[in-house]
Structures are given as structure tokens and as C-alpha cells.
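> Whatever this is, show me its structure:
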Amino acid sequence: MSQKLLVRRAAVLGAGVMGAQIAAHLTNAGVDTVLFDLPAKEGNPDGVVLKAIGNLGKLSPAPLASKSLAAAITPANYETGLAQLEDCDLIIEAIAERMDWKQDLYRKIAPHVPANAVLASNTSGLGINALADVLPEELRSRFCGVHFFNPPRYMHLAELIPAKSTDKAVLEGLEAFLTTTLGKGVVYAKDTPNFIGNRIGVFSILATAHHTAESGLGFDEVDAITGPLIGRPKSATYRTSDVVGLDTMAHVIKTMADTLPDDPWHSYFKSPKWLEALIAKGALGQKTGAGIFRKVGKEIVVLDLEKQDYRPADRAAAPEVVDILKTRNPAEKFARLRESQHPQAQFLWAVFRDLFHYSAYHLSDIAETARDVDLAIRWGYGWSLGPFETWQAAGWKQVAQWIAEDITSGKAMSSAPLPDWVFDGREGVHAGEGSYSPSQDAKLPRSSLPVYKRQRFPDPLLGESFPQGDTVFENDGVRLWTDGDDIGVVSFKTKMHTVSDQVLDGLQEAIGIAERKFAGLVIWQPKEPFSAGADLAGALGLLQAGKVDAFEAMVANFQATSQRIKYSLVPVVAAVRGLALGGGCEFQMHSARTVAHLESYIGLVEAGVGLLPAGGGLKEIAVRASQAAGPGGDVFAELKKTFETVAMAKVSTSAVEAKELGLLRANDKVAFNAHELLHIARQEARGLAETGYRPPLPARSIQVAGDVGIATFRMLLVNMLEGRFISPYDDEIATRIATVLCGGEVDRSSIVDEEWLLKLERKHFVELAQQEKTQARIAHMLKTGKPLRN
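As a prediction, this is how the structure comes out:
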């Protein structure tokens, strides 16, 4: 049994960009956190930290799951606040990357570190053993490196770097904490400069820069072919550098140059002249408004090295190269890349070849297994496949032979030989039984720590598959499956998990089966999003064909499905992550409980396409307002909290904010690790079942705000219309939303039932759907993915 790390309170040392954001994410996770920095020169001694905390609300993407959480971070400074360390269980140091500064700080804090606390450095590349040397003997076993990637709330990767003296139980406790509490994917790195992610990732950027210069391609051209076309983020190579900051890039390159003198690729570890020139001018990328790219008015311009000036960024991927990259079979794709005479294709082959060469050569000294390298690059850099997976998919032996030929003929960046294990007859480094470890010359399985039993479907590597469960029922819309226990899981099969007729019918069928055969049911999708809502294309088709009756029947079926979820005799738990929009939001509103991943973006967005929520969403808000107000209470005051959220089609920026917006309930759960979401949802369903779950009693006496409520909302809307915050059509939609929420033109405090509210929803939904402006909004959304304000 591994030792549990109990973290009641944590401290972060250093309130710079990274330290403040780590403190923010600990706070997101409900960890009481103290943030330290130097005392301010004047005024409040905690001034430096207070300013950093104030700045958290201005950063984008937001480090805090809710702006209100900023107040929970305790500010402190190294002169007057060190006693606050004495009740901390975890201390993360995140000050500037200077060995002498870090060591001085460790000497200063050591007397205040409690006997059970873990001390970790968030260095991005300094030696962990060298840092440990200045610590007192009794603290060394509880010290290690933990390297978060920026921004720490959103980046899945955390590298764990043991020192020689680190106790294994301490590492395992920290690994479990990072995984479940902070939602991270942990890889173990050896104590080498830049660890795994930046060692391989920055080499890939340097190789790309080298081959950009060799091939004479433009920066925009390289980004066009090193982004989604090869399974990497839209920001590709050079836009990513601008986002990270060109000064940061140069710093990491310099760390490699200074600390890796014996690396066979050492001669390439230097900032290109153009990079130094931009930094000298203060053009550091996105944070200064100009870097390799910059925005001029609405146009994006890019640095042109020949002209020594910016030009429009308009160079794209060549059609014949796009054709090669769309080849389904990876082996054929790489063969075509290598054979093609097109400069872009030759560039891509060269970049891949040197990346594979570097990764294989250094695997044994930077990581225990190839798995750690591939996951570090996927989680830290957002690639869909890591370097070893890409190589293996393309045909290990053939690609190895090509790399060896290029090394011999002097085409590769380095003449260092590939390691012998590459040629031992293997077909790759990953298989079902594990991933290759050069030090043990064997394939090692995934970690068997208890925390990983919570991940039914971990992030799979090439060659790995996890049992898909036994199918109980399936149609064209959904699949209901089980692991042979008493909880059923239903997943949607549609694109973006939109709600089609087959999904509606399938869900109702699945609930019927669950009532007969299971103790509970979980709605869960193997991949994001949870659901992008109703199938708009299908709905628009019915309207344009004039089939209003069929359209109205679809709406009624949607409402019936939501009600079936709400009144199921077994608990239905929604496991939400990513987008839960429109109907997707309504389904989770009707579930017995929602378990939402922190990164859940939830909203009733129908107003954006000229409609109003009619899957029972408005009815449910009215029911909740009546319950919250209590008999004879002020229902309008309760409705007012949520009206703007719906009328403005607001989407939460986190699960925490979804609670504040009234789209999640107070007792809904927030999960931090997406891979644990299914486990937690199943436990919730089982917990509800074990306590003798019954659905709520039918809501037959709902107190509504009536005509007075509608009139009060109208006053708000008139002001917004006159101030031009909304268009006349937005005003019409919002008025109809207000009408449904308030129960229609009835007396204030009238009592209605759910059926009354559902009818109102349907009536206004169908009337809006027949309007030209709504159909134009739907068509625009389907075509561009953006709302039309007509």
C-alpha cells in the first residue's frame, strides 16, 4: 500500500507568472494555499503577492476556475511570513531559474519546513540533485522536482523528477495527489537538463528552425504544414513560440547550450540571429504585441528574413503536400514524403527524421521508457502522437533504415549513430504488454499504483487498447454497455455527440433497460465533448421542407427524454466534460446528479441561433426557482439570477463557474482528472442507489412569477435595447424566454405544473423556429460555427 500524501495546506514560493498560477490551480482544487514572494519595498510587506493575486483575474486563459477564488489565496513574504510554512504539507518552489537564488531560499526556509512536508521545485531544467545538496539531511528524502507546464490549470503534463535521495513512498504519494486532486498526467523524468518534455520539444523546434533556414521556407509556410496537418496544435511551431514568449524560448535554448556540452547536436543549441534581433527590439511575441507574427489592423503579418520586414502571412501548405499528409496509411505517407521533390515535403521528412534520431539516441539518459517520452510530448505540447508512436506507426524497421542511410550520407543534423536496440529486429517500442525501457532491455507495463485503478480508459498509446465493455443495447444513436457490474453506461455515437432522433429514442430505451437490469445509469462519452446539443442540420431540414408537425414532434420527444432522465427509477448520473451546450446542458440538468470535469463549458445557448431552450431547460429553471423561493416566496428574485445566463447564451468557463451561473447544482461534483470522470460518476450512481434512490415527486405545484415577472424582465430588456446592447430580434427571443420562465401571462404567484411549462416552451420554440431570422441564424451557425446577430 503506497503512502498517502495528506495535503491540508500548501505553500507556493514565488509569485511570478508560474508560481501565482500554480497557487491558483491548487486553490481551484480546494487546497488552502499560501503564496510567498519578497517583501515589498514600500507599503504592505505582502504587496508583491497581493499584486500577483490581483493580476490572476486579468490573465487569459483564466488560471482561476472562478474569479471569486482569488480571495482564498493567502499572501505572505519571506521576511515576516515564514512561520506560515510550519503548517504546510506541500511546499512548491517556483522562483526564477537561478541555482544560487533557489539554494539561498532553501537555506532560509529549511528551519520552517515541518517534519512530514514534501518540498518540490518547479524548475524547468535545473539539476534536482544539485538543488538537494544544500538541504539538511532529514529533508532530502522529501525533496524532488515537479515541473508543471504552462498554463498549469490547462496543461495535463506534470513531470516528476526524483533526486537520488528522494524516498519512493514520497514520490508515490505526490503522484497520486497530482493525478486525482490536480488532474495531472504524471511522467517520471531523469535528472537531466530540461527533463523530457522540453528536451525533446525544444529540440523539435530547433530542428524546425534549422530546416526552415536550409529550405528557404517562410515562417507562415512552416506553420501551415507543422500544425493540424501533422496532428499538432493550430499554433504549430512559430505561433507557439510567440505565445510562449521569444525571450522564454531563447532562455530554454541557452539552458540546453550551457548544460549539454557533450550532446552530439550541441552546435544547433543556439538562438537563430533573427530571434536575437527580435528580442533586442523588444518584440517578444504575443505579450508585447509583436514577434515572428504580428497583427496590423485585422491583418496578420509575418517576419520575412529576406526583406528584413513584415509581409502578409499568406503562404499555405502546397496542395500536393496536403495530398501526401492526408494519406491514411502512415507507412505510405512517410514513403511519399521522403520521395517527393517538393521543398515542403523534404522539409517535413528532415524534421521528422532528426526528431526520431534525437529521441532514440537520448531515450536511455532522459527517461525510463518510451511511454514517458511520448506522453510528455502529447500532454506538454499537444501533439496527437509522440515521436516514438509516429515512428512506429510509419513502420519501425523501414524508417530506421532510412534514418541510418541519411546519417551515413551526411543529410542528418548529427552523425551520432542510432542505438543498437533500434535494429534488434523489433517492430516498435510500444505494445499491449508495455513500452520499451533501454535500461532494462524490456517492455515495462503501466504503473500499478492504486490511483490508476480509477482510470478505466487511460490515454492510450499506439498498440494499447482497453476492453470496451459488454454491449447491452445499441442503435444508430447510442450504445449502452457495462463492465458486468450493476451500473450501465450509455454513450452517444453521433458527431460532436449531438442529439438526433436516434439519440432520443436510444436514451429512453437505455433508461428502460437500466430500470430493469441495473442499479444506476451513467451518461458518459469516451471523448469530448459531452454534447454540442440538438442536431441543428436535421431540425433546419424539417423546417425548410415545411414539416412543422414533424418538427414539433421532435421537440416533444426531446422534452420526453429529459423527463425520462429526471423520473427514472434508477439514478441517472451525467459525466460531463468539454462542451455541454443546449440539449446537452438540459440532459445534465435533469439527471439525478452531474459529475463535471473542471474543464466543462456548459450553457443554454439556443438564443444564439434564434431559439430558446425547449428540452425542459426553462421548465427546470422555473421549478428550481419555485423550490428555492419556498411557499409564498419571491420567485422573481430567484429567476433573475439565471435569466441573463440564458438570454445572453452565456457559457461557463469552468465547472465551478457553471455552479455560479445556476447551470450546475450545489451538490453536483467537480472532478479534476478527465480520465477519472467515469469512475467518479459510477461511484456517485452506486452511492445514490445504495441509499434507496427514488426520483423526485412530480412537480405539480410550481409557483411562477407570472405577468408581473414578465413586465419586470421587459423593463430590463428595453434598457438594453435602447443602449444597443441587443438587437430587436434578440429582444424578441429574450422576451419569449422571460415569458416561459415566468409561467406565461398568468397572475403573479399562480400555481402551475410541469406539463404547463413544457407546453409553453414548445409553443414559443416552434413559433421562433418558423421565423426567417431564426432560420438565417441556424444556417449561419452551421456554415461558420459563429452566431449571427441579425
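> C-alpha from now on. contacts and neighbour counts both.
OK.
> got the contact list for stretch 224-242?
Identification of contacts with stretch 224-242 by C-alpha atoms under 8 Å, 6 or more residues apart in numbering yields 205, 208, 219-220, 222-223, 249, 284-286, 291-293, 315-317, 322, 325-326, 344, 348, 382-385.
> try it again with 6 Å
Stretch 224-242 is contacted by residues Asp223, Gly285, Gln286, Gly291, Ala316, Ala317, Trp383, Ser384 when judged by C-alpha atoms under 6 Å, 6 or more residues apart in numbering.
> count of neighbours near the fourth one?
Going back to what we said before, that points to Gly291. Gly291: 26 surrounding residues under other C-alpha atoms under 10 Å.
> do the same with Thr181
By the criterion of other C-alpha under 10 Å, Thr181 has 18 neighbours.
> So it versus Phe293, what's the distance?
Distance from Thr181 to Phe293, counting by C-alpha to C-alpha, to the nearest Å: 38 Å.
> same deal with Ser359?
29 Å.
> neighbour-wise, which of the two wins?
Using other C-alpha under 10 Å, the more surrounded residue of Ser359 and Phe293 is Phe293, with 25 against 22.
> The more buried one contacts Asp304, doesn't it?
No - here Phe293 lies out of contact with Asp304, judged by C-alpha atoms under 6 Å, at a distance of 9.9 Å.
> wait, which of the contacts of stretch 224-242 is closest to Met155?
Each of the contacts of stretch 224-242 was checked against Met155 using C-alpha to C-alpha; the closest is Trp383, at 12.3 Å.
> What is the burial count for the closest one?
20.
> Which residue, other than its chain neighbours, is closest to it?
Computed as C-alpha to C-alpha, 6 or more residues apart in numbering, the closest residue to Trp383 that is not its neighbour in sequence is Arg232, at 4.5 Å.
> Check the gap between the closest residue to Val570 other than its chain neighbours and Gly14 for me.
Spatial nearest neighbour of Val570, excluding adjacent residues (C-alpha to C-alpha, 6+ apart): Gly520 at 5.1 Å. Remark: distance between Gly520 and Gly14 (C-alpha to C-alpha) = 47 Å.
> I have a second one here; can you model it like the first so I can compare?
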Amino acid sequence: MSRFQVKKVAVLGAGVMGAQIAAHLVNVRVPVILFDLPAKEGPKSGIVLKAIDNLKKLKPAPLGVAEDAALIQAANYEEHLGLLGECDLVIEAIAERMDWKLDLYKKIAPHVAPHAILASNTSGLSITKLAEAVPESIRPRFCGIHFFNPPRYMTLVELIPTPTINAQVLDDLEAFAVTALGKGVVRAKDTPNFIANRIGIAGMLATMKEVEKFGLSFDVVDDLTGKRLGRASSGTFRTADVVGLDTMAHVVKTLQDNLSEATDPFYPNFATPPVLAKLIELGRLGQKTKGGFYKKAGRDILRFDLESGDYVPAGQKADEVYGRMLKKPAGQRLKLLRESEGPQGQFLWAILRDGFHYAALHLADIAESARDVDLAMRWGFGMKQGPFELWQEAGWSQVAQWIQEDIDAGKALAKAPLPKWVFDGPVAEAGGVHTPEGSWSAAEQRFVPERRLPVHARQLFPESVLGSGAKAAEESGTTISDEGDVRVWTLDRPGYEGVLIASIHSKMNAISPDVAEALAEAVALAEREYQGLVIWSPSDKFSVGADLQAMLPAFVVAGVGAIEGAEQALQDVMLRIRYANVPVVSAVRGMALGGGCELAVHSARRVAAMESYIGLVEVGVGLVPGAGGLTYIARRAAENAAASTGTDLLPFLTEGFTAAAMAKVGTSALESKKLGYLVEGDVIVPHKDELLHVAIGQVKAMSDAGWRPPLKKPFRVAGRSGAATIKGQLVNMRDGGFISAHDFHIASLIAHVVTGGDVDPGTLVTEEYLMRLERDAFCALVQHPKTQERIMGMLSTGKPVRN
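Just a heads-up that it's a prediction; the model follows:
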């Protein structure tokens, strides 16, 4: 059977979305050509070159490492259309103008390869109308693809089929988007704004309508509609500022132009809100113009006031009584909000009711099933739960009754009743739209199972919707032991036998002495009975490091000796992992900080999700890495120097020293590789839910290849002269006011360890010797008053103390 491969991609349009789509393709190592119009002055590809350069300045960063911008090939429509023939996928991402898109398709059609997929990245234009203008030979390979902004970070990609699309083409494109780009794919019907923006923007407009009704300020609304409500922390109005008020207005206009009261009962609420219109008129378009609903004035945050037309101080918070309500179980929470007398509670019930009402009314029109709506809202709008999930959890029939009562009483934004399927038939009998058999399709009037392509088999524990009955990782497989906050288990599925898995489940997956002991026992068990060990946890935290709270009581009771013993135990576990007689693979997802980083770097191999954040951060609490992190830096420098023609160790040591001394964290797996926390041979996985599959595969491959641990051997260190050179630079930083005296002290200790202490340059040392130096430095700092201030500050506030 032939397999569709995407060897190269062309992106047409170097605007905000096109350039960032190209950047994400580079992140996942897909060659990409970025096209735009020829420039009127300077180099013909000047528009694209400027866009590529701008990628290095954007925040949040669209590139894993800024220098990868050079990997994007610049092109223009006048000189380079022939390059399209090299591409297997062409993504058109020009401005949302139907006429411009159609003109471009005519221009590129003769150059698109006969097998290539052509996809239009649009947030709301009719894909079917666009397809009608595409040459007949391309129509079976043409569809819509909607990335969410920013493309690197947002999980959602909507695929929109046309009546003429070849079904296999859509499957091929979904497989590429999932495993190569790391995306969550939802297939949307060809309706205005598709699924996520249709529900999300209608919800934002409804929210603004309810804000006017209840007279609440933007900052209070954002406090209510952010994390407290299980949504993105930016809430409603800050989210609009991030998206861009002009972009939001464009999406609103799509609703206004393509819908009517006959096709959408909420249509009267789609008028552009006065405050949005005013801000756009003033050119205050949100974050990109440094002013929208909010703006910064020095360290202060101001909010826009429509009455005065100016900005006023922001920072008001919601009444804490509603914060307490929002922590209640779903059913109680909605009941309390509905019955509350204060405007904030009434507002919250109103926007939730509006959301449920809208999703139910349009499920048949916009999506194949309720599952697609819920996942689209999770992945595209940062919701913890989609609207149908929350409704079902709170009690389907009761909530439906409340909504209908409000509609009948004229309290709702639309008069249309809830669809009949809400109250009668399979949904009412099942208690909701999600069941183990599938999710409700309002169009087909039945529960439809989840679409499963071969690529989805790589996701051993994919995201699932409430009510689907999917087993969580914590409840799956066979548990061998579950002690010391570490579950040791096996996955009982064909192809995954013979590999042991260790999942840390302490708070923040912190490494306490008990966790360390359990990991050592897991290594021993893997050596006796299995091909190898994978260290993996299903949460978005691999490990945030050593458990300081677990160590402090021992320090108070028994003094620094207890700390030294605990540190040596951690170091012994790291060496046990490094020299295990079976491969130990760390599957890193999310944060691997401090001891979590040390655990990863001492493993035989690392398999890291693209969005992994790896680093030695102990300086933030006034300590040095104490579980082998500095030893790793020194050893890697020696190994890299030995592989080069130079004899001076210091150039190879500088980056590792700086990373530890400044608590640098790789803000992507690519940057972590640049910092040396990932190395050649490690695997970067775009999709976080494929991590365990790949890690187990690595263990099996390493075992089948006859894995042997590295031989223990001494290595060279830079010695006292290297330490003196580093400390000379630190003196300049201290005297220049760039670091405090205590920062200087900590960094000097780091320099002392990574250069091997008071020895001659080139002296051969062992890992155990350097770890002794690490422990001495760590224990000395634990007793230092300024370090104790930093530790207590972090434990009490969660924020670093600078002293």
C-alpha cells in the first residue's frame, strides 16, 4: 500500500498566519517554501524576507529557536512558481478575500504537482465556493484547513471537506497534521466560521451583550471568565486583545454577512459591540498596537472606558463568593449561579446558558458530532471542558429544563426552543450527548463512534470527552507496585509487552527520597524481567525537581547531615539509571526542571514532546543542582571537547555553566537541545499523546540492538584556571550591578564544581568525585540565610525572591 508523504510544503502568503505556519513547519523539520507577491523595491522576495526576519522578534515565539528562521525558503509568485512542483502540500494563507484567493488559484494551478494537496487556510470563507473556482483536476485534492493563532501553540486544526474531495486525501492530510504537526484535528462542516470560531465568537458576542446588561467592568469579567470558569486564563477581553480586535471584527463580519435571523436565531446579537467599534475606530487593535480593551502604562494595567473614551485603572477582581461557587461540583455550581441574586452570579449563569443554547441549536449544522464541538472548544479556545461536557456533567435533563425555562421567560438571548433531541429519545435516555458507543450526531440522529485512522493508534491515551468511558492511563495496564508516589506498571496491549513503565504522581511530580527509592527499585525490576524502563507521566509535568518541602523537616530535626544523605541518595539513583543494564528512556512532556532535568539527562535516551521546558533552575531558590546536573555539564563538555580538534575545555563548558548559573530553561525541545539537555540521538515528538508510543519503541529498538550501558571512565576538567576565568567574568557582573552578591556566591560555587575544584587543568576525574563537590556546595547553601530566604519565599508565594 502506498503511503502519502509530505517531503516539502509551500505556504502562500507571508502575513501573520502564513509566516507562522511556515515557522511551525520548520519546528517539526518539514522543509517549507514561503511565497508572497514580488516586492516593488529591493529583492523580489523582499516581502517574504521581511516576514521571516520578523518571526525572530514575535512573542510568543513562533520558532523553537530563532535561528531556524533561516531554514524557511523565500519565494515570490513572479520568479518561483515552478518550485510548487516540488511540494506535496500547498497551504494558501492569504488575506480573507474570496476574489484574491480565486485569482491566486488560477495563477498557481498549472504549477501544482499532480499528487499534491491544495488547502486554503481560512477562518470562515466557504470552502465549497472556493473549490468551484479551482481547476477540475485539483478539486479532488482541495479542502479547507484552519490553523488557530498562534499555530505553534494552539492544538486545533479544523479540516473542511468539499463535495468533490477525495476521502483518502482528507485522511492523508489529517494524518500529517496529527503526527507531523502535533495537532488535534476536527473535521468541520462548511458553514460560516466553521466550529470553534462559530461557537467561540458567538459566545464572546453574547458575553459582551450580557456585560452591558449587568453593568460589569472588563477586568471583573475577565476574572470571572478565565481560569475560575475553566477557560483560558486571559478571560474574554484579554483574549480579544491577543487575537486582535480587527481580526475579531472580521470574524464577526463573516457571521453578519453569511447568516440571518432565519438561519441563526442569535443573529440580532451579532451587531458589532459599540466598544469594539470605538476601539477599532481609534486604531486600538489590542496587543499588536499596545492598546485595546487594556493597555500598559509603565507597570500599571489600564482598561478602556467607553463613556469617557479613555483608559482608567484596571485590576478589579470578582466577588470571592462566586469564586467559591465555581469550585463546587458542576451540578451544584450551575444551580447556585442560576439562583444567585448578585449581578456577577447572574452574568455567569447567563453566559453559560447562552453557550449551551447556541451549541445545541447549531450542532446539526456545523459538526459531525458533539465530540467535535467539545474538542474544538478545548483545543481552539483553551476551555477545560467543552459546552456539552459541562452540561452533561451538571445533569443533562435538569440543565436542559433550566435553559428552556429561561427561553420561555424571555431571559435568553434567543427565542428559539432547544431542539427536540435534547429532551426526547437517545440523548435524554443516555443522560447526555457522550456515551461509550459514541457522541451524538444531531444531523444523523444517532450516536456516532470516534473516527479512528491508523495514525491515531500511536496515541495510547488520547484526550477523550467526559462520558466516553475511555480509561485514563492511571487506570490502565497492570500495576506491579504503587509505592513512594511512583506507579510501576506495564501496558497490556499487543506490541507494547516487555517494557516497564514508571509514572511519578507526587504533587507536581516532585522527586522526594521516596520517589528516588521507588525509581531505583523500578530499574532493578526492569533489569531482572524486562527489556527496559520508560519514565513517563500522563500529566503535563515530567517533574519539577526535588521535593524541598519533604527535605526541610529532616534538615530542621537532624541538620545538614540529613540533607547530604538525601542528596547522595538522589545522586546514586541518577547513576543507577545511567549505568542500568537495560535502556532507561525518559519521556518528557511539559516541565522537566531541576531534578526532573537531572533525571532526564542521566537516562539512556530522552523522547521529548515539542513543547517541553527543560532546565536546571535551582539558582532560583538559592541552590545549585545537586543530583548530578553539574556533573553532567562537566562530563558533556569533556566529551564534546574530546570529539573536536581543540584542547581547551572552557569553550565547551561555557554554555552549560551559563545555563545552570542563570537558570535558563529551554522553552521548546529544540531550544533544550541547543542548551545541551537534549542531545543527538534523542527524539523530539510533535504530538504529546504519541510520546509513550515512541518511548516504548525506543526501548525495544535499543534492547533489540544489544543495549549495553556506557563504560565508566574518568574525564578531563578545566581545573582551577578555568574556574578563575569564569569567576573573573562574574566579578564584572557583580560589580556592574547585574547580579547580587549572593548570586555571585552561587555562581562561583557552580564554577568550582563544573571545573573540577582545586585541581590542575586537564585532571581526570570521576562522576562520583564531581558529585561530592556538588553535595558540598548544595549543603553549604542550604545553611546560608539568604538561600533560606529564597526557599521559604518560593514555598510560600511560588515566586522567586531576589536577594
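> now what about the TM-score between them?
The TM-score (TM-score structural alignment, normalised by the length of structure 1) is 0.98; 787 aligned residues with a C-alpha RMSD of 1.4 Å.
> can you pull the contacts of Gly43 of structure 1?
Gly43 of structure 1 touches nothing, counting by C-alpha under 6 Å, 6+ apart.
> Quickly find the element holding Leu303 of structure 1.
strand 299-304 (DSSP states H and E).
> which parts of the helix or strand just after that strand are buried?
Sequence order places strand 309-312 as the next helix or strand after strand 299-304 of structure 1, per DSSP H and E. Neighbour-count burial for strand 309-312 of structure 1, counted by 16 or more other C-alpha atoms under 10 Å, picks out Pro312.
> now the helices for the stretch 201-350 of structure 2?
Taking DSSP state H, counting those that start in this stretch as the test, the helices found in the stretch 201-350 of structure 2 are 218-224, 237-243, 245-258, 274-281, 320-325, 330-339, 343-366.
> just so I know, which of those helices lies nearest Glu67 of structure 2?
helix 237-243 (25.0 Å).
> what comes up buried for stretch 774-789 of structure 2?
For stretch 774-789 of structure 2, a neighbour-count test (16+ other C-alpha under 10 Å) marks Glu774, Arg775, Asp776, Ala777, Phe778, Cys779, Leu781, Val782, Lys786, Thr787, Gln788, Glu789 as buried.
> Can you check which part of structure 1 that stretch sits on?
Matched against structure 1 by TM-score structural alignment, stretch 774-789 of structure 2 falls on residues 761-776.
> how close does the residue nearest to the spatial centre of structure 1 sit to Ala62 of structure 1?
The C-alpha lying nearest the average C-alpha coordinate of structure 1 belongs to Tyr154 (C-alpha atoms, centre = their mean; 5.2 Å). Separation of Tyr154 of structure 1 from Ala62 of structure 1 (C-alpha to C-alpha) stands at 9 Å.
> Count the neighbours of Phe176 of structure 2 for me.
For Phe176 of structure 2, the neighbour count with other C-alpha under 10 Å is 17.
> rewinding a little: could you identify the buried members of the contacts of stretch 224-242 of structure 1?
The buried subset of these (16+ other C-alpha under 10 Å) comprises Asp223, Gly285, Gln286, Gly291, Ala317, Trp383, Ser384.
> Need the max-distance pair from those.
Spatial extent of those (C-alpha to C-alpha) is set by the pair Gly291 and Ser384 at 26.6 Å.
> Surely Ser749 of structure 1 is in contact with Gln703?
Yes - in this structure, Ser749 of structure 1 is within contact of Gln703 by C-alpha under 6 Å, at 5.3 Å.
> quick one: which of those two has more around it?
Shown here are Ser749 of structure 1 and Gln703; by other C-alpha under 10 Å, Gln703 has more neighbours (26 against 23).
> so where do the strands sit in the stretch 451-600 of structure 1?
For the stretch 451-600 of structure 1, the strands defined by DSSP state E, counting those that start in this stretch cover 470-474, 478-482, 487-492, 520-524, 572-581, 593-603.
> what span of structure 2 lines up against the second one?
The alignment of strand 478-482 of structure 1 onto structure 2 (TM-score structural alignment) covers residues 486-490.
> so how far does the matching stretch sit from its counterpart in structure 1?
Comparison of stretch 486-490 of structure 2 with structure 1 after fitting gives an average deviation of 0.6 Å (mean C-alpha distance after the TM-score superposition for structure 1).
> and stretch 626-646 of structure 1, how far from the chain's centre?
33 Å (C-alpha atoms, centre = their mean, to the nearest Å).
> meant to ask about stretch 18-27 of structure 1
The answer for stretch 18-27 of structure 1 is 16 Å, by C-alpha atoms, centre = their mean.
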